[in-house]
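Asks: predicted structure and sequence below. I'll ask about it afterward.
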Amino acid sequence: MQIIKISIIIPSYNQAMFLDETLDSVFLQTEKSWECLIIDDGSTDETAAVAHKWVIKDDRFKYFKKDNGGLSSARNYGLKLAQGTYIQLLDSDDLLIPTKFEKQLVNLNNTDICICDYRPFDNETNQDVVHRYLTPFVSPNNLVNSVILNWESKLSIPCHTALFRNDILFDNTLTFDESLDNHEDWVFWVKYFYYSQKVSFNREILAEYRIHPYSMTQDYFKMKNGFLQAIRLLEEFFKNNKQPEYARVLLKKRREILRRGREPLLIKYPKRLYRKIISKYKNVKGN
């Protein structure tokens, strides 16, 4: 039986308009030892038709349909099926540069995970969206602390920037937490780095992150509450693993979220502007 180097897991829910281009970016990889698992999470659009076109074209593409259960459910479905030595997560609207697998496999020599750089781009204009970029490169000296403290302030790891060992998931029964509406990726990365020994980096842009109106909601209060729920889950995780020092780090992150999140920015900025206008008006009136 031939060993598959990489399992690509692509959850898709009503993203047929982008899926074809995403699958093409997989097909064009210069490294040929891979399987691509397309997990249709109960789509009602043309996702199945797009997927079947690629299944017919190349038997490395495999299509599976399940009842809708959300992103984490679809990723976990794919992880159970994955046969590859390494895992590549890829959302159905994002893209890989053709040499990504080839170059990251070199970087993965004696490491557990390799992270590359990425480009956020506007779907309509193909222009860089600079304000949506945060570095994906964690501090190699203290992986867990770096991911906890810097997440969404200095750091973000889009799932398709990483290529990582599958056996770490299997040995530690590591999956995505399906109870979370958001920040499940943060919880996943914190746990993965906890179980990892060494990370490597490729500073080249080998992944592209699409920005479009159909992206998942960024509702402020929903994201904030999800972040706090994720912290509670990680606190329980480290408690069970008898790692109290990480509880103190999580407490620091919780305080940061609560401090910066008392008001949404869209509320804060108008208030600040209003205060400035009133202050100038009083100064003019006083003169």
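Replies: Nice, I can see it.

Asks: drop to CA atoms for contacts and neighbour counts, all remaining ones
Replies: Fine.

Asks: next, the distance between the ends of stretch 58-68.
Replies: 26 Å (C-alpha to C-alpha, to the nearest Å).

Asks: next one: it to chain centre, how far?
Replies: Relative to its chain's centre, stretch 58-68 lies at 21 Å (C-alpha atoms, centre = their mean, to the nearest Å).

Asks: put this beside the first:
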Amino acid sequence: MISIPLLSVIIPTHNRPQYLPRAVKSALEAAPNGDVEVIVVPNGGDETWRESLADLLLDKRIIVSPVEKGHANVARNHGLSLATGRYIRFLDDDDYLYSLIACEQLKDLIDKKSNLSYANLDLVDEQGLIIKSVEPRNKTDYLIDALGGEHSTQPSILIFERNLVKNLRWDTEINKRQDVYWVYSILMQGTFKGVYFSKVVGVWRQHNGERVSRTKKYSQVYKQNAEKILKLKEALLINNLLCSDRSYAVATALWNCLHYGIMYNPIYWYKISLKIKDVNLNACPTTKMYDYKIIRFINPYYIELLLCPYRYLKKLFGYQYEV
């Protein structure tokens, strides 16, 4: 009889042989008594994994199953289709887990009879030096945190019960915010029960040059994000899960999309602003200027619209804007 592992860790990889072994080693010890399968999915014709994992492949808990298409979400979906563990976690090939603490996180999830766990995270540079540690902004409702937290959908901090995600798939048509939309698809089901684990469980590696400038093309990301958030809101309404705190979080997330996207398509974002007001009248973007009470009496759309010329000038001179 074939035993079912407690945990499956899925690692998509493409041309990162210098980081991959550490990710795999950390995953091998991420469950009690090593009760884990580690599914490595090279994608895009990558062969660099062969040499980098040569010494590890004697471990039968490691499964390597390549896919031809060069897309991390295709690789993640393939890994998910192979996974047999009771619990699932995803790990990028340049990141790694703090194995003992990740193991504690899994035990905590099981003990609390939840189906989703989220935790704290270390950000490190390319050399592995810690930049900072980050915690969720909301530690009682994961949905609110996922809508507003900068790092709350990062794969290495999350564990899912298999039944929660087994019928879902990562969106293979997108190249940005992949983890965000994956989490949204989970939250849309209305069956998640998230629990916060209060330790740092893993590392998210930051690479030089990763920050993408807010160009007209990139502004489409915010439009896409707004559409996804509106779909999530509708799913919450259908499942009777849109409480006042969540409606505020949804509206705030939409205002933040508008804040970065309005400069390129003000008419579209005006329509979105009307929908935001239907969700929650008190929300606004999370930039500092809205800390002033007098500003809060003005419709945020008109404030954001008036600031567009100033932001356009900043963009011309190569600056990002936050206000």
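Replies: Ah, there it is. It should be emphasised that the depicted structure is a prediction, and the values quoted were computed from it without experimental measurement.

Asks: quick one: the strand or helix carrying Asp185 of the first structure to chain centroid distance?
Replies: For Asp185 of the first structure, the host element (DSSP states H and E) is helix 184-195. On the basis of C-alpha atoms, centre = their mean, helix 184-195 of the first structure sits 11 Å off its chain's mean C-alpha point.

Asks: after it, which helix or strand is next?
Replies: Immediately after helix 184-195 of the first structure, counting by DSSP H and E, sits strand 199-211.

Asks: quick one, helices of the second structure?
Replies: Using DSSP state H, the helices of the second structure run over 20-28, 49-52, 72-82, 99-111, 142-148, 162-165, 178-187, 216-238, 244-261, 266-279, 300-306, 308-316.

Asks: now these in CSV, with mean neighbour count and distance to Leu7 of the second structure?
Replies: Below are the helices of the second structure laid out as CSV (neighbours: other C-alpha atoms under 10 Å; distance: least, C-alpha to C-alpha, whole Å):
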stretch, mean neighbour count, distance to Leu7 of the second structure
helix 20-28, 22, 10
helix 49-52, 15, 22
helix 72-82, 22, 12
helix 99-111, 19, 9
helix 142-148, 22, 21
helix 162-165, 18, 9
helix 178-187, 19, 19
helix 216-238, 17, 28
helix 244-261, 22, 31
helix 266-279, 16, 39
helix 300-306, 16, 46
helix 308-316, 13, 46
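
Asks: give me the nearest residue to the equivalent of Phe193 of the first structure over in the second structure, chain neighbours excluded.
Replies: Alignment note (TM-score structural alignment): Phe193 of the first structure maps to Leu187 of the second structure. Leaving aside its sequence neighbours, Leu187 of the second structure sits nearest to Leu143 (C-alpha to C-alpha, 6 or more residues apart in numbering; 6.8 Å).

Asks: so how far is Leu116 of the second structure from the one you found?
Replies: From Leu143 of the second structure across to Leu116 of the second structure, the span is 11 Å (C-alpha to C-alpha).

Asks: please apply the same query to Phe160 of the second structure.
Replies: Counting by C-alpha to C-alpha - Phe160 of the second structure and Leu116 of the second structure are separated by 5 Å.

Asks: neighbouring contacts of stretch 28-36 of the first structure?
Replies: 4-10, 26, 60-62, 84, 97-102 (C-alpha atoms under 8 Å, 6 or more residues apart in numbering).

Asks: can you give me the end-to-end span of that stretch?
Replies: From the first residue to the last, stretch 28-36 of the first structure extends over 12 Å; the measure is C-alpha to C-alpha.

Asks: any idea how far that stretch is from the chain center?
Replies: Using C-alpha atoms, centre = their mean, the offset of stretch 28-36 of the first structure from its chain centre is 21 Å.

Asks: check stretch 130-143 of the second structure too.
Replies: With C-alpha atoms, centre = their mean as the basis, stretch 130-143 of the second structure stands 12 Å off its chain's centre.

Asks: that stretch: end-to-end distance?
Replies: First residue to last in stretch 130-143 of the second structure (C-alpha to C-alpha) measures 27 Å.

Asks: any buried residues in it, and which?
Replies: 134-139, 141-143 (16 or more other C-alpha atoms under 10 Å).

Asks: now, which of these sits nearest Tyr270 of the second structure?
Replies: Leu143 (25.7 Å; C-alpha to C-alpha).

Asks: that closest one contacts Ile186, doesn't it?
Replies: No: Leu143 of the second structure lies out of contact with Ile186 (C-alpha atoms under 8 Å); the separation is 9.8 Å.

Asks: would CSV of the helices of the second structure with distance to Pro155 of the second structure be doable?
Replies: Converted to CSV, the helices of the second structure look like this (distance: least, C-alpha to C-alpha, whole Å):
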stretch, distance to Pro155 of the second structure
helix 20-28, 13
helix 49-52, 21
helix 72-82, 11
helix 99-111, 12
helix 142-148, 12
helix 162-165, 13
helix 178-187, 7
helix 216-238, 18
helix 244-261, 20
helix 266-279, 29
helix 300-306, 32
helix 308-316, 32
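
Asks: how about Val195 of the second structure: what's its closest non-neighbour residue?
Replies: Ser117 (4.9 Å).

Asks: what about the one you found, how many residues nearby?
Replies: 23 (other C-alpha atoms under 10 Å).

Asks: could you find the counterpart of it in the first structure?
Replies: By TM-score structural alignment, Ser117 of the second structure lines up with Cys114.

Asks: wait, isn't that match in contact with Val106?
Replies: No: if you go by C-alpha under 8 Å, Cys114 of the first structure and Val106 don't touch, sitting 9.4 Å apart.

Asks: is it correct that Tyr13 of the first structure is in contact with Asp40?
Replies: Yes: the pair Tyr13 of the first structure / Asp40 is scored as a contact, 6.2 Å apart, by C-alpha under 8 Å.

Asks: now do the shared contacts for those two.
Replies: Common neighbours of Tyr13 of the first structure and Asp40 (criterion: C-alpha under 8 Å, 6+ apart): Thr47.

Asks: so who does Phe18 of the first structure touch?
Replies: 92-94.

Asks: check the gap between it and Leu71 of the first structure for me.
Replies: 16 Å.

Asks: check Gly42 of the first structure too.
Replies: For Gly42 of the first structure, the distance to Leu71 of the first structure equals 11 Å [C-alpha to C-alpha].
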